[in-house]
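Novice: Below is the sequence, then the predicted model.
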Amino acid sequence: MKITFKIWRQKNSDSKGTLKTYDVDGLTEDMSFLEALDHLNEQLVLKNEEVIAYEYDCREGICGQCGVFINGRAHGPHDHMTTCQLHMRSFKDGDTIVVEPWRAKSFPIIKDLIVDRSAFDRIIEEGAYISSKTGTAPESNAIPIPKAKADKAMDAAACIGCGACVATCKNSSAALFTSAKINHLNSLPQGKAEEHERVEAMTWQMKEEGFGSCTFTGACEVECPEAISITNIAEMNARKLKAKLLG
């Protein structure tokens, strides 16, 4: 299997980048997309050329590190799939594949396909936790939680923080990510004590990081590998209004 890759190369955030073309042979349809990039890097090493920098960790669709644009779409051609879960069988022999990093002011490029997503970390630091001291972990059934609320919290907690929502949004909004982190905790009894402080602090930090406003186009939900619903954003906005009214 032979593929022509057009991959974004950029030395750092201050330098200009460009798409560079690589013809790669010897690929198989059973290779993952990241394994294909590994194969390309091995060829570059043999040629004494600088390898392509890209990010990954688990390669199981859990960590959210591997996100890139593939032919103009976050994570590639399939719905609800991360880049590392994508396999070369999704492409045809002779195809041209364009690979680019996330594009957002709040995600500056570090090198090539790697972007700085520490803005997400700072949003989480503002309230995506429960600060009350509870001692050791309680028995799982000690606090009865209705299944509907438990399911809602788990759906929000599925967010892996990959940044596809921001990269896809025309406004580079982080509303889907932030709302998922807020609603995950605010839906549970353990998070109720700090729910107002949490929503105000995290949405304030989101704005401070330079993310754009949400205009509910729904693009973020479509491209989210975990299919996080934009109803989370509506609920976050309602919680924020309630927090302001209650002081």
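Specialist: Received, thanks. Only a predicted model underlies this, so the values are computations on that prediction, with no experimental measurement involved.
Novice: rest of the way, CA atoms for contacts and neighbours
Specialist: Noted.
Novice: To which secondary structure element type does K20 belong?
Specialist: Recorded secondary structure, K20: strand (DSSP: H, G, I helix; E, B strand; the rest coil).
Novice: That one: neighbour count?
Specialist: 13 (other C-alpha atoms under 10 Å).
Novice: And E200, by the same measure?
Specialist: 20.
Novice: Leaving out chain neighbours, which residue sits closest to it?
Specialist: Spatial nearest neighbour of E200, excluding adjacent residues (C-alpha to C-alpha, 6 or more residues apart in numbering): K240 at 6.2 Å.
Novice: One more: H196?
Specialist: H196 sits nearest to A243 (C-alpha to C-alpha, 6+ apart), 5.0 Å away.
Novice: Roughly how far does the one you found sit from T178?
Specialist: According to C-alpha to C-alpha, to the nearest Å, A243 and T178 sit 16 Å apart.
Novice: now swap in A150 and tell me
Specialist: For A150 relative to T178 (C-alpha to C-alpha), the value is 19 Å.
Novice: Next up, a structure to set beside the first:
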Amino acid sequence: MKAEPEVQRRLLDLQAIDTALAQLAHRRRTLPERAELEALARELSALEDDRVRAQVAVDDLDRDIARLEKDIDQVRARKTKDEDRLAAGTGPARELEALQHELVSLNRRQGDLEDAELELMEQRETAQGVLDGIEAKLADARERRAAAERRRDDKLADIAKEEDFKKSARRPLVADLPADLVTLYDRIREDSGLGAALLTAGRCGGCRLDLSGADLARIRKTAQDEVVRCEECRRIMVRTNESGL
């Protein structure tokens, strides 16, 4: 393939743009905020699991407390009924004595239930504290996630602007170069990330290897408008006065 030396040198301008675009793509893939958001997603998932468990614990205690309160209300109602009957003083003495014994039993039962309820209420207060702590951590993690998302989006917007600028510079450059040369360059670049490089002081700028004496001799004999490629990495080598030929 042939191309004027000046045209070949313009491949380096194209390569500089493509290298910048590749760096921008790498920046997009490796934004620190991506890793931060992944870590936050795991943290939030774990905290949400903790929150569900803590909420279940609170709900279970609420149900137990409600059940005890119902039992206490039933005992109080029974006591009131017995106390009214006892205050009326009607009925056989044996029955009134039985009511007195039952009231003693009901008072003891009420005391036991109220002690149990108090213990459950203390447990509930502790469980609610755990739940409140988890929800505070969740709120903090969500705020950190929102902040990281804003930073990520800002950086992505900056990268997109730079990419648009580089692509707008690339289009006229590609349009002005021979189509077959661009096709060759693009094929090499897609395979190796670098399509063209300077030949400097006998060294390929692509693979960074020194050319052999035989390769240098071959290139010296090659016409200036001939596109030469490195025997090692197969990239296009652009010759200049600094190529050491």
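Specialist: Yep, it's here. None of these values were measured; they are calculated from a predicted model.
Novice: Next, the TM-score between them, please.
Specialist: The TM-score (TM-score structural alignment, normalised by the length of structure 2) is 0.18; 69 aligned residues with a C-alpha RMSD of 5.5 Å.
Novice: more neighbours, A150 and T178 of structure 1?
Specialist: When A150 of structure 1 and T178 are compared on other C-alpha under 10 Å, the one with more neighbours turns out to be T178, at 24 against 14.
Novice: tell me which strands and helices the host helix or strand of the more buried one is in contact with?
Specialist: Using DSSP states H and E, T178 of structure 1 sits in helix 175-186. The contact analysis (3 or more C-alpha pairs under 8 Å, 6 or more residues apart in numbering; DSSP states H and E) places helix 175-186 of structure 1 against helix 147-157, helix 195-208, helix 231-246.
Novice: which helices and strands sit right next to the first one?
Specialist: Based on contacts counted as 3+ C-alpha pairs under 8 Å, 6+ apart, the elements that helix 147-157 of structure 1 packs against are helix 175-186.
Novice: please redo it, this time with the cut-off set to 10 Å
Specialist: The contact analysis (3 or more C-alpha pairs under 10 Å, 6 or more residues apart in numbering; DSSP states H and E) places helix 147-157 of structure 1 against helix 175-186, helix 231-246.
Novice: So what's the residue count around R109 of structure 2?
Specialist: Neighbours around R109 of structure 2, by other C-alpha under 10 Å: 16.
Novice: before we move on, back to that, pretty sure the residue nearest to H196 of structure 1 is touching V199, no?
Specialist: Yes. A243 of structure 1 is within contact range of V199, at 7.8 Å (criterion: C-alpha atoms under 10 Å).
Novice: between these two, what contacts are shared?
Specialist: Residues touching both A243 of structure 1 and V199 (C-alpha atoms under 10 Å, 6 or more residues apart in numbering) are N237.
Novice: who has more neighbours, the two?
Specialist: Comparing A243 of structure 1 with V199 by other C-alpha under 10 Å, the one with more neighbours is V199, at 28 against 16.
Novice: What's the local residue count around the residue lying closest to the more buried one once chain neighbours are set aside?
Specialist: Closest residue to V199 of structure 1 apart from its sequence neighbours, by C-alpha to C-alpha, 6+ apart: K240 at 5.9 Å. K240 of structure 1 is flanked by 20 other residues according to other C-alpha under 10 Å.
Novice: Contact partners for K240 of structure 1?
Specialist: Applying C-alpha under 10 Å, 6+ apart, we find K240 of structure 1 in contact with 195-201, 203, 234, 246.
Novice: So among the residues you listed, which ones count as buried?
Specialist: Using 16 or more other C-alpha atoms under 10 Å as the burial test, those include 195-196, 198-201, 203 as buried.
Novice: quick one: which of these is nearest to C220 of structure 1?
Specialist: T203 (17.4 Å; C-alpha to C-alpha).
Novice: Scan structure 2 for its longest helix.
Specialist: The longest helix of structure 2 (DSSP state H) is helix 93-176.
Novice: For that one, which helices and strands make contact with it?
Specialist: helix 5-29, helix 32-88, helix 179-192.
Novice: relative orientation of the last one and helix 5-29 in degrees?
Specialist: Put simply, helix 179-192 of structure 2 runs at 40 degrees to helix 5-29, going by axes from the mean of the first three to the mean of the last three C-alpha atoms, to 10 degrees.
Novice: Could you check the angle helix 179-192 of structure 2 makes with helix 93-176?
Specialist: Going by the same axes, to 10 degrees, helix 179-192 of structure 2 makes 140 degrees with helix 93-176.
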